[in-house]
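In: here are the coordinates; sequence isn't available:
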């Protein structure tokens, strides 16, 4: 029989403070969260689950069990009217936390206000440690140090190795046996944290967590590696506190940041009806749409963009948005943006002091495959496309097309450049794409494309830098306030 694990309380907090339950990474224990002992300053009662075989439980190695952790959390929860709570899991702990939340739902416990996940692939993907079960102890430590950024001193600390390796093997066994099962998405938001220098979990792959919630999703990318709790613990704590208590506002993107917002207009009926926030020309154009759905999409995307720009300090009122020569949008500041729409999905990318291009395409069959090849692909791309099995062609086509559209928006060329003059032949999914360009458009070769897996759509970002920190967020109903323009008296 598995015993329900106890918790270690890390912080001194005021009575009634919200609870933050934490689950460490593979091989980790309570010390994984030591940076949070003072970081929350009474904002949370932080309690770390004490997993089997560590934290004074060496005599009880046991196995990991989300069910027992969920029972322990449920026993610590206040009544429904009591303080809200959240759960944070790091790396393996994120996957474990996800299953704990689903088990809490099955038990009928009231749900957390947030699920926070760090440095973890979404549940349907295999985690790194699951592939390391056949390694001997020294090889295992080498991988943990090299791939995950653990301190090199582990090799010369036999007493630490004696505790760490058995815990790692317990956790690897759970990951290897883990099988994700489809269930209804969680009803509360998921907030994810990624390390820009993580060798195992690249930030765009964490966007897959968005499909596991029917509420909002946000991704923060830190200038850190996999174990960023050790190096950026206070920064993560600050972001969690601001998110949980609703005190955060959009920061201006830093010089290495790109902020991306995804709006599903089907979930934003208020924005789609806010015709009064449009400029006179936009309102006139909206009135010309014959289908109500298309009118709603046009109004919704225009309103979402105006509200986002206002949140970033650009006051648009109901004036026409500025356009540079060549058709690129202009805010009048160093804030740049790019917007793309596909059906009822809208993708907006913002950067500071540099250009960015964004494109999104819903996953739907090509209307005319031959016309697509002739109009969008260069010769090498067309040959690769023709050689693909039929079931892989749609994804390949959308990856290529979004990449080209993002580059043309970033460069400001738009429809003035034939998409067949540059291409991405030979480039692999999941990697940064670099275009090969004909001499007359050689300038396009300086852009770098990152794809965004968005569930039922594919997105792409084009920037000049090969690396950037991605912040991603879904727009929720009521998240951005309507803009009210006072009438002149």
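Out: Sure, I can see it. The shown structure was predicted, so the numbers you read here are calculated from the model rather than taken from an experiment.
In: all contacts plus neighbour counts: C-alpha atoms, from now on.
Out: Will do.
In: wait, residue 193 sits on residue 224?
Out: No: between residue 193 and residue 224 there is no contact under Cα atoms under 8 Å: 10.5 Å.
In: In terms of neighbours, single out the busier of these two.
Out: Taking neighbours as other Cα atoms under 10 Å, residue 193 and residue 224 compare with residue 193 leading, 23 against 17.
In: all helices for the protein, in order.
Out: Using DSSP state H, the helices of the chain run over 66-76, 92-107, 137-148, 158-177, 228-231, 233-245, 269-272, 280-287, 292-311, 369-376, 379-387, 390-411.
In: mind putting these in TSV, mean neighbour count and distance to residue 115 included?
Out: Shown next, in TSV, are the helices of the chain (neighbours: other Cα atoms under 10 Å; distance: least, Cα to Cα, whole Å):
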stretch	mean neighbour count	distance to residue 115
helix 66-76	19	14
helix 92-107	21	8
helix 137-148	16	23
helix 158-177	17	20
helix 228-231	20	16
helix 233-245	16	10
helix 269-272	19	26
helix 280-287	14	39
helix 292-311	21	25
helix 369-376	14	41
helix 379-387	15	40
helix 390-411	21	30
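In: and of these, who's closest to residue 183?
Out: Among these, helix 92-107 comes nearest to residue 183, with 8.6 Å by Cα to Cα.
In: Contact partners for residue 21?
Out: 46-49, 73, 85-88 (Cα atoms under 8 Å, 6 or more residues apart in numbering).
In: hmm, back to that, which one, of the helices of the chain, ends up nearest to residue 129?
Out: helix 158-177 (5.6 Å).
In: For that closest one, what is the distance to the chain centroid?
Out: Remark: helix 158-177 is offset 29 Å from the chain centroid, using Cα atoms, centre = their mean, to the nearest Å.
In: okay, pairing it with this:
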């Protein structure tokens, strides 16, 4: 069992690897398997330093992270698969696909980039550099900081370092370029998201040679937790058209 897939992995002809947001974990995708049905195996990817991997050091170097992901997940991707990345997860998924494309590996049938501006966007440059008060305020505006966490400073002290390290993963490096992918990129977002709107999502168009869709759903930056049924229908529809119909 891979460290990055610590939970039992359901088997199916089609796999959806899911990458969580900054400060998050696989809990974001709880219930997805039941909602998407048996034809799609949902594999939530867990980064180190949280949940079952809480004792492992967190990674802040995206190159090191992608190397580990490629080594551990690559051998499992010999079947039809797609990637879903929410916020930070979309950037990680893009890097992993770019790496596999460079190495000649099998590519996913689709990347779903959710609530995330494309790589090298200015929003990724500044997020990890603000002070604690500003970071908390930003998370509050996004809906990413539960009130019960704000009421317990000891919990907050544990959460902020994880979020900061994850945001460092998102920060563009000097001289870095964003690779154009050969697979479709389907953009998803919340209509009330104050960080990533429709205009930012459209920026992903320049990073694919294979097109893709744009779908907006009711909710804010964490629309995936608020009104998921419409998102699940969208995922099933797209995956049915691009993968399942080719069985």
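Out: Structure's in. What do you need? Everything numeric here is computed off the predicted structure, so don't read it as measured data.
In: Now the TM-score, please.
Out: Aligned and superposed, the two chains score 0.86 in TM-score terms (TM-score structural alignment, normalised by the length of structure 2); 236 aligned residues with a Cα RMSD of 2.3 Å.
In: If you tally nearby residues, what's the number for the counterpart of residue 106 of structure 2 in structure 1?
Out: Matched to structure 1 by TM-score structural alignment, residue 106 of structure 2 sits across from residue 110. Using other Cα under 10 Å, residue 110 of structure 1 has 17 neighbouring residues.
In: my guess is residue 398 of structure 1 meets residue 369, correct?
Out: No: Residue 398 of structure 1 is beyond contact range of residue 369, at 11.6 Å (criterion: Cα under 8 Å).
In: What is the aligned counterpart of residue 96 of structure 2 in structure 1?
Out: By TM-score structural alignment, residue 96 of structure 2 lines up with residue 100.
In: hang on, I meant residue 55 of structure 2
Out: Looking across to structure 1 (by TM-score structural alignment), residue 55 of structure 2 lines up with residue 59.
In: re earlier: next, format the helices of structure 1 as a markdown table and append distance to residue 212 of structure 1.
Out: Below are the helices of structure 1 laid out as a markdown table (distance: least, Cα to Cα, whole Å):
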| stretch | distance to residue 212 of structure 1 |
| --- | --- |
| helix 66-76 | 17 |
| helix 92-107 | 9 |
| helix 137-148 | 25 |
| helix 158-177 | 19 |
| helix 228-231 | 24 |
| helix 233-245 | 19 |
| helix 269-272 | 22 |
| helix 280-287 | 34 |
| helix 292-311 | 24 |
| helix 369-376 | 32 |
| helix 379-387 | 32 |
| helix 390-411 | 21 |
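In: out of those helices, nearest to residue 262 of structure 1?
Out: The closest of the helices of structure 1 to residue 262 of structure 1 is helix 292-311. By Cα to Cα, the value is 9.9 Å.
In: So which bit of structure 2 is that closest one matched to?
Out: Counting by TM-score structural alignment, helix 292-311 of structure 1 has no counterpart in structure 2.
In: what's that helix packed up against?
Out: Counting contacts by 3 or more Cα pairs under 8 Å, 6 or more residues apart in numbering; DSSP states H and E, helix 292-311 of structure 1 packs against helix 269-272, helix 280-287.
In: need the contact list for the closest residue to residue 92 of structure 1 other than its chain neighbours.
Out: Distance criterion Cα to Cα, 6 or more residues apart in numbering; nearest residue to residue 92 of structure 1, sequence neighbours excluded, is residue 25 at 5.0 Å. By Cα under 8 Å, 6+ apart, the contact set of residue 25 of structure 1 is 32, 89-94.
In: looking at the alignment, what does residue 25 of structure 1 pair up with in structure 2?
Out: Counting by TM-score structural alignment, the partner of residue 25 of structure 1 is residue 21.
In: now swap in residue 244 of structure 1 and tell me
Out: That one, residue 244 of structure 1, aligns with residue 239 by TM-score structural alignment.
In: Please apply the same query to residue 453 of structure 1.
Out: In structure 2, residue 453 of structure 1 lands on no residue (TM-score structural alignment).
In: Looks like residue 453 of structure 1 contacts residue 203 (just checking).
Out: No: counting by Cα under 8 Å, residue 453 of structure 1 sits too far from residue 203 to count as a contact (10.8 Å).
In: out of those two, which sits in the busier spot?
Out: Using other Cα under 10 Å, the more surrounded residue of residue 453 of structure 1 and residue 203 is residue 203, with 27 against 18.
In: And the aligned partner of that one in structure 2, how far from residue 139 of structure 2?
Out: Using TM-score structural alignment, the partner of residue 203 of structure 1 in structure 2 is residue 198. Shown here: residue 198 of structure 2 relative to residue 139 of structure 2, a distance of 20 Å by Cα to Cα, to the nearest Å.
In: In contact with residue 186 of structure 1, which residues?
Out: Contacts of residue 186 of structure 1 (Cα under 8 Å, 6+ apart): 102, 212-215.
In: Pull the number of nearby residues for the match of residue 55 of structure 2.
Out: Residue 59 of structure 1: 9 neighbours (other Cα under 10 Å).
In: what residues are up against the match of residue 96 of structure 2?
Out: 66-67, 69-70.
In: Residue 96 of structure 1 too?
Out: 23, 66, 89.
In: one more time with 10 Å
Out: Listed by Cα atoms under 10 Å, 6 or more residues apart in numbering, the contact set of residue 96 of structure 1 reads 23-25, 64-67, 69, 88-90, 123, 174-175, 178.
In: of those residues, closest to residue 373 of structure 1?
Out: The closest of those, once distances to residue 373 of structure 1 are taken by Cα to Cα, is residue 123, at 35.1 Å.
In: Just to confirm, what residue in structure 2 is aligned with that closest one?
Out: Residue 123 of structure 1 maps onto residue 119 in structure 2, by TM-score structural alignment.
In: residues near its match, how many?
Out: For residue 119 of structure 2, using other Cα under 10 Å, the count is 25.
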